[in-house]
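Visitor: Turn this into a model:
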Amino acid sequence: MGYTKAQEYLYSLRNSGSKLGLERIKILAEELSNPQNNFPSIHVTGTNGKGSVCSILDSIYRTAGYKTGLHTSPHLVYLGERIRVNGQNLSRDKIVQYTEELSSIADKSGVSFFEFMTGITFLEFAREGVDIAIIEVGLGGEHDSTNIINPEISVITSISKDHTNILGNSLSEIAHAKAGIIKQNTPVVIGVLPLEAEAVIRKVAKQKNAPVYAISGSNYPETALHGSCQRENAAIASLVVNILQSKFPVSEAAKSKGLMSVTCRGRWEKIKLITGQTLILDASHNEGSAAILAKNLAELHAQTGKQFTFVCGTLGEDRAQAIFATIAAHAHEIYLVTINQPRATPANELLKIAPPKASIKSLSQLFSSPNRFLPENSSDIIIVTGSIYLLGEVLSLIDETAALHNEVCLQDKI
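Guide: Next up, the predicted model:
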């Protein structure tokens, strides 16, 4: 099997849609001799911030000399981004190898694309002998396929409304779904949560005799990632490291260096284009992250005194409304695009609810060549926001290397 055939197989799994529940992943893991039990792990969920917290933890532990495994989703451009050992993406050769190895077993259990990739993660981390694995939940927590691990600690970064059709319409329902990752007698770290959500988390934790640790105060540690929310994420990661200190010692110097050397693509990521313009890739995609975007925009406007060009596409009109309300006051112009994803909201539908400065363009019209943004009357700062999938598409257009590995369409169908 070559890489093209492996992709075709993975596309077939992806096109069958998402499947919540642990039955299939348990069957797959059992057939693989439960590799998830062969390495210690940290389990991270949350409406926003979980990817950043995972990246910070990975950076700190790698800096401290540990061999780390990092499982995140979705990927931006290349499928192997989801599964990293010591910061290195899973290679195409290994993706082919694992697809050949797991496909016959997976076909029997009827696993989804995400479950298949989760199985690969567990095998890779076990075979590589990672010292510590940081595992990001795909969706929710209780019924997510990553929830068959027995972690050293569980982490809930934030709770706000998103995926309400699956997780529930209230904060308490969403909190209960995410509290599903809490394990018996296993510590839990929480970020700043709404009182309604925190009450649910603490109730579940008490039932499972799981001690709860929450970040407190406002003097959060510095980090290389931009924004006040990232300092909260840094505080969450630092608290996790402190709690696990007896099992996984980390010096203060290593922790500080890890915090200041972390990278996390698409989180207010700045790229200089050959036109001299600054492109900012921002993964805001829901009500909670729109509030964070508002703070970043206010800060940027205070620094520059300018308005900005926005490129926006979303998965869902409710998400678009939150983003539009945030960017309207800062917009020089807004270009609406249709993301190449099954649940993407068409640009013509977005236009009906968009601010007056909005118009429809395709990404190929806006980014016609690598490192260049075409509209000549645009502002000096271009901000791409609304969906992490959109960021991957833009990266595949502006970065020649990314274009060679473009797999932005091979995503979870949720």
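Visitor: only C-alpha atoms for contact and neighbour calcs from this point on.
Guide: OK.
Visitor: Check the gap between the residue sitting nearest the centre point of the chain and G392 for me.
Guide: Central residue of the chain (C-alpha atoms, centre = their mean): G51, 4.1 Å from the mean position. Separation of G51 from G392 (C-alpha to C-alpha, to the nearest Å) stands at 15 Å.
Visitor: hmm, back to that, which residues are contacting the host helix or strand of the residue nearest to the centre of the chain?
Guide: Assessed by DSSP states H and E, G51 sits inside helix 50-63. For helix 50-63, contacts defined as C-alpha atoms under 8 Å, 6 or more residues apart in numbering pick out 44, 67-70, 72-73, 86-87, 134-136, 156-157, 230, 233-234, 236-238, 241, 250, 254-259, 261-264, 267.
Visitor: In helices, which of those fall?
Guide: Residues of the contacts of helix 50-63 located in helices (DSSP state H): 230, 233-234, 236-238, 241, 254-259, 261.
Visitor: would you list those residues in a markdown table and tack on neighbour count and distance to A291?
Guide: What follows is the ones in helices among the contacts of helix 50-63, written out as a markdown table (neighbours: other C-alpha atoms under 10 Å; distance: C-alpha to C-alpha, whole Å):
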| residue | neighbour count | distance to A291 |
| --- | --- | --- |
| Q230 | 22 | 13 |
| N233 | 30 | 15 |
| A234 | 26 | 18 |
| I236 | 30 | 19 |
| A237 | 27 | 21 |
| S238 | 23 | 24 |
| V241 | 20 | 28 |
| A254 | 17 | 32 |
| K255 | 22 | 28 |
| S256 | 16 | 27 |
| K257 | 17 | 29 |
| G258 | 23 | 27 |
| L259 | 27 | 24 |
| S261 | 14 | 26 |
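Visitor: For the comparison step, fold the sequence that follows:
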Amino acid sequence: MAPHVCIPSSAHLWPIGELGNPQKGSAIPPVSELTDRPDLHQIWARTWEVIPSPTLTGRRGVATAVSARGLDWLFARSGGRIKLGLDRVQALLRALGNPHLDMPTLVIGGSNGKGSVATLCASALSAGGAKTGLFTSPHVLDFGERVRIDGHPLPLDRVEHFLARAAPQIEETEATFFEATTALAFCAFRDAGVDLAVLEVGLGGRLDATNVTLPLGAAITSIDLEHTGILGDDRLLIASEKFPIARAGRPLVVGPVEPEVADWFHRSASNDGVELHLIEEDWSWRVRSQSETGLRADLAGPGIELTDLTIELLGRHQAANSALACALLQRADLWPGESAVRQGFADLDLPGRFDIVQTRPVPVVIDVAHNSPGVAASVATWRELWGDEPIAIVFSALRDKDLDAMCAELLPLAGRIYVPELDARRGRPPAPVADLLRRAGADAQQCGSVAEALDGALGLVETGRARGVLCLGSFHVAEGAYRVSRWGASARL
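Guide: Predicted coordinates for the structure are as follows:
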């Protein structure tokens, strides 16, 4: 481990029983005594190896089919609705020897950009010499994307090994799919001997399964109206659900938010003893240029100036995400050095973030943007790179998304919008989505699958009536588009 990455050896340890279920809008209070618990660490033997996964070779690499052994049983635990709460995951982690107590953590939540910020942090830490675990969700193509160690997805045989050993505990505690996957990540990280784990919150924060550690620092990327049926229907309610990932006496870095939300964070942090840092008060960022190969930006914060930084992500919002990642590493006393940050930010593997899978003869982009701010950012990035000519769009969304707002963002670029049937429990049927788009003035066509929709979009390009193809709206759209483009299911790609 590089000497400039200094990770406290015991400050992360927190007996799980002391956590409980945090109150809405409150950070968890300080723990008076933090002690190691060697008695809890004997259940799980350190038997896993960290090896590069053969299932993903990079953003533009070729993916291979994954084994379904064990995963069908795990995915069946998704159930019919989202079940939040910490009791089940606490019980499961206890049964598995509390693997989360064996490593310090960083936790990143927010409405948009949390996966990008988590990946930026992990990549910089790995480049600085720290063996780093990264837990994100959902995956795009391969389940192993959710659990990475120094950038390598967890191989499927390791997943199956965990499920074979932990199935009784998962059944006994009635853990959900996400709770079991979170426990898998902690066990994988512990058994690999990581120096630190970076955790992306799944949903909200207060009752999310990742909210079971005492992180060295936390970040909230943004506060937007999303999952309103669960988190609340205004930004302050949503902020109150995300804020409890913060811990008293530890730094919380918050991305660009509205003034009313910023004031709320100031009051809440003061009341709970959280060390608050608003990114817009401490840091600045400026995009120098954006091209098909990436972003170049200047970032500056307290005592840090990064000029002409290469970021292997597209979209001007990624400069703000990069500044947020830098601020979190600095405030958590994990700054790995400028050279490591430069290397880590220039060498990312993050599928589905405005990923250009083809540039010639026309651009084809796959993006996991799945709410109106994300769609707006995707459309803005396309227009900056290739202009305002009409394009073919492959689009659909899940039932809990603000479809009207997302569709409104698409209209300025839409030549024709192809709406596929999604292979997802919460997917919307294509007919009402296409009808809504037509009522808004768009040329919309419903399709039986993402493959059919993408083939139609490429056919429109061939007629000269579309400048390119943009696939977005859901991780399920992105997955289907990747499977077509990477395995040659369309002769037109």
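Visitor: What TM-score do the two superposed chains give?
Guide: Overlay of the two chains. TM-score (TM-score structural alignment, normalised by the length of the first structure): 0.90; 395 aligned residues with a C-alpha RMSD of 2.3 Å.
Visitor: so how far is S284 of the second structure from the aligned residue in the second structure for the residue nearest to the centre of the first structure?
Guide: Residue mapping for G51 of the first structure onto the second structure gives G115, with TM-score structural alignment as the criterion. Going from G115 of the second structure to S284 of the second structure by C-alpha to C-alpha gives 21 Å.
Visitor: buried stuff in stretch 147-161 of the second structure?
Guide: Using 16 or more other C-alpha atoms under 10 Å as the test for burial, stretch 147-161 of the second structure gives 147-156, 158-160.
Visitor: Then stretch 418-432 of the second structure?
Guide: Judged by neighbour count using 16+ other C-alpha under 10 Å, the buried positions of stretch 418-432 of the second structure are Y418, V419, P420, E421, L422, G427, R428, P429, P430, A431.
Visitor: ok, now stretch 52-65 of the first structure?
Guide: For stretch 52-65 of the first structure, by 16+ other C-alpha under 10 Å, it's 52-64.
Visitor: same thing with stretch 325-338 of the first structure?
Guide: Within stretch 325-338 of the first structure, the residues scored as buried using 16+ other C-alpha under 10 Å are T326, I327, A328, H330, A331, H332, E333, I334, Y335, L336, V337, T338.
Visitor: Most widely separated two among these?
Guide: Spanning the widest gap among those are H330 and T338, at 21.8 Å by C-alpha to C-alpha.
Visitor: counterpart of stretch 134-154 of the second structure in the first structure, which residues?
Guide: So in the first structure, the equivalent range for stretch 134-154 of the second structure is 70-90, judged by TM-score structural alignment.
Visitor: roughly how far is the matching stretch from the heart of the chain?
Guide: With C-alpha atoms, centre = their mean, to the nearest Å as the basis, stretch 70-90 of the first structure stands 11 Å off its chain's centre.
Visitor: now stretch 232-248 of the second structure
Guide: 18 Å.
Visitor: Provide the aligned range in the first structure for that stretch.
Guide: Using TM-score structural alignment, the residues of the first structure aligned to stretch 232-248 of the second structure are 168-184.
Visitor: ok, and what's touching that stretch?
Guide: Residues outside stretch 168-184 of the first structure that contact it (C-alpha under 8 Å, 6+ apart) are 43, 45-46, 140-143, 147, 150-151, 154, 156, 159-161, 164, 167, 188, 196-198, 200-201, 204-205, 208-210.
Visitor: Buried residues of that stretch, list them for me.
Guide: By neighbour count on 16+ other C-alpha under 10 Å, the buried set for stretch 168-184 of the first structure is 168, 171-183.
Visitor: Also stretch 107-119 of the first structure?
Guide: The neighbour-count check on stretch 107-119 of the first structure (16+ other C-alpha under 10 Å) flags S109, G110, V111, S112, F113, F114, E115, F116, M117, T118, G119 as buried.
Visitor: Contacts only, for the first one.
Guide: The neighbours of S109 of the first structure, taking C-alpha under 8 Å, 6+ apart as the test, are R24, I27, L28.
Visitor: most surrounded residue in those residues?
Guide: Among these, the one with the most neighbours (other C-alpha atoms under 10 Å) is L28, at 23 neighbours.
Visitor: Okay, the equivalent of it over in the second structure and A192 of the second structure: tell me how far apart.
Guide: Under the alignment (TM-score structural alignment), L28 of the first structure pairs with L92 of the second structure. To A192 of the second structure, L92 of the second structure is 20 Å away according to C-alpha to C-alpha.
Visitor: repeat for L84 of the second structure
Guide: Distance from L84 of the second structure to A192 of the second structure, by C-alpha to C-alpha: 28 Å.
Visitor: What of R267 of the second structure?
Guide: Taking C-alpha to C-alpha, one finds R267 of the second structure at 40 Å from A192 of the second structure.
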